[in-house]
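J.: Dropping the sequence and predicted coords here.
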Amino acid sequence: MRLDKFLKVSRLVKRRTVAKEFADAGRVLLNGVESKASSSVKVGDQLSIQYGQKTLIIEVNHLAESIHKAAAADMYSIIEEKAHTDHSLF
């Protein structure tokens, strides 16, 4: 499954176009490597997604072309969630 589609179906990102923008901006790592939106995601892969001041590291549990909203979170397991803080003064 394409990376951008996985992010959308799993509801980690609201829209597929936004998922593509995340990948193009280098904010998504697939197994530790910056990846394009067209990169292939497989079960067992690890994704690191940077949302502003937060980074979410997940492992892919299963893939589905479409899924109910309530079951979307079952597609992945959260390994770590990091909050980034900027302590610099202006």
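T.: Great, that's in hand.
J.: Could you use CA atoms for every contact and neighbour count after this?
T.: Fine.
J.: longest helix of this structure?
T.: The longest helix of the chain (DSSP state H) is helix 16-24.
J.: Just the buried residues of that helix, please?
T.: Residues of helix 16-24 classed as buried: 16, 19, 20, 22, 23 (neighbour count, 16 or more other C-alpha atoms under 10 Å).
J.: Put this next to the first one:
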Amino acid sequence: MRIDVFLKHTRLIKQREAAKKACDQGMVTMEGKPVKPGREVHVGDRFSVEWPTRRVEVEVLDIPAGNVSKTRSQTLYRLLGVVDITDIPPDFGP
């Protein structure tokens, strides 16, 4: 399944077009590298999505075979971490 479709089905991003745009803008990464919207995801893949105020890291647990209910969408991934970017001091970094 394409990562933009997976993001929509899991409701990490509400609309596929928004998920595609997030990928195109480099907000979605795997192993520290930006991914294209058409990148296939598989069970066990880990990726992160970064918004202006936070970063969410997830692991893919299941790939749905069609539309997914809101309840089921939360079982498709495991939340590995959430970083509130506003908590990082402005002078933090190299």
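T.: Yep, it's here. Please read all numbers here as calculations on a predicted model, not as lab measurements.
J.: TM value for the aligned chains?
T.: Laid over one another, the chains give 0.91 as their TM-score (TM-score structural alignment, normalised by the length of structure 1), with 88 aligned residues with a C-alpha RMSD of 1.3 Å.
J.: follow-up on the earlier one: show me what the longest helix of structure 1 is packed against.
T.: Applying 3 or more C-alpha pairs under 8 Å, 6 or more residues apart in numbering; DSSP states H and E, one finds that helix 16-24 of structure 1 contacts helix 3-9.
J.: roughly how far out does the helix it packs on sit from the chain middle?
T.: Here helix 3-9 of structure 1 is found 8 Å from its chain centre; the criterion is C-alpha atoms, centre = their mean, to the nearest Å.
J.: which residues of structure 2 fall in strands?
T.: Taking DSSP state E as the criterion, structure 2 contains strands spanning 28-30, 33-34, 46-50, 54-60, 77-84.
J.: Other residues contacting stretch 33-53 of structure 2?
T.: Contact with stretch 33-53 of structure 2 is made by 1-4, 6, 19-20, 23-24, 26-31, 55-63, 84-86, as judged by C-alpha atoms under 8 Å, 6 or more residues apart in numbering.
J.: PyMOL command to pick out the buried ones of the residues you listed?
T.: Selecting only the buried entries of those in PyMOL, with 16+ other C-alpha under 10 Å as the criterion:
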select buried, resi 3+4+6+19+20+23+27+28+29+55+56+57+58+59+60+62+63
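J.: Make JSON lines out of the buried residues of helix 16-24 of structure 1 and add distance to residue 72 of structure 1.
T.: What follows is the buried residues of helix 16-24 of structure 1, written out as JSON lines (distance: C-alpha to C-alpha, whole Å):
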{"residue": "16", "distance to residue 72 of structure 1": "15"}
{"residue": "19", "distance to residue 72 of structure 1": "16"}
{"residue": "20", "distance to residue 72 of structure 1": "19"}
{"residue": "22", "distance to residue 72 of structure 1": "19"}
{"residue": "23", "distance to residue 72 of structure 1": "20"}
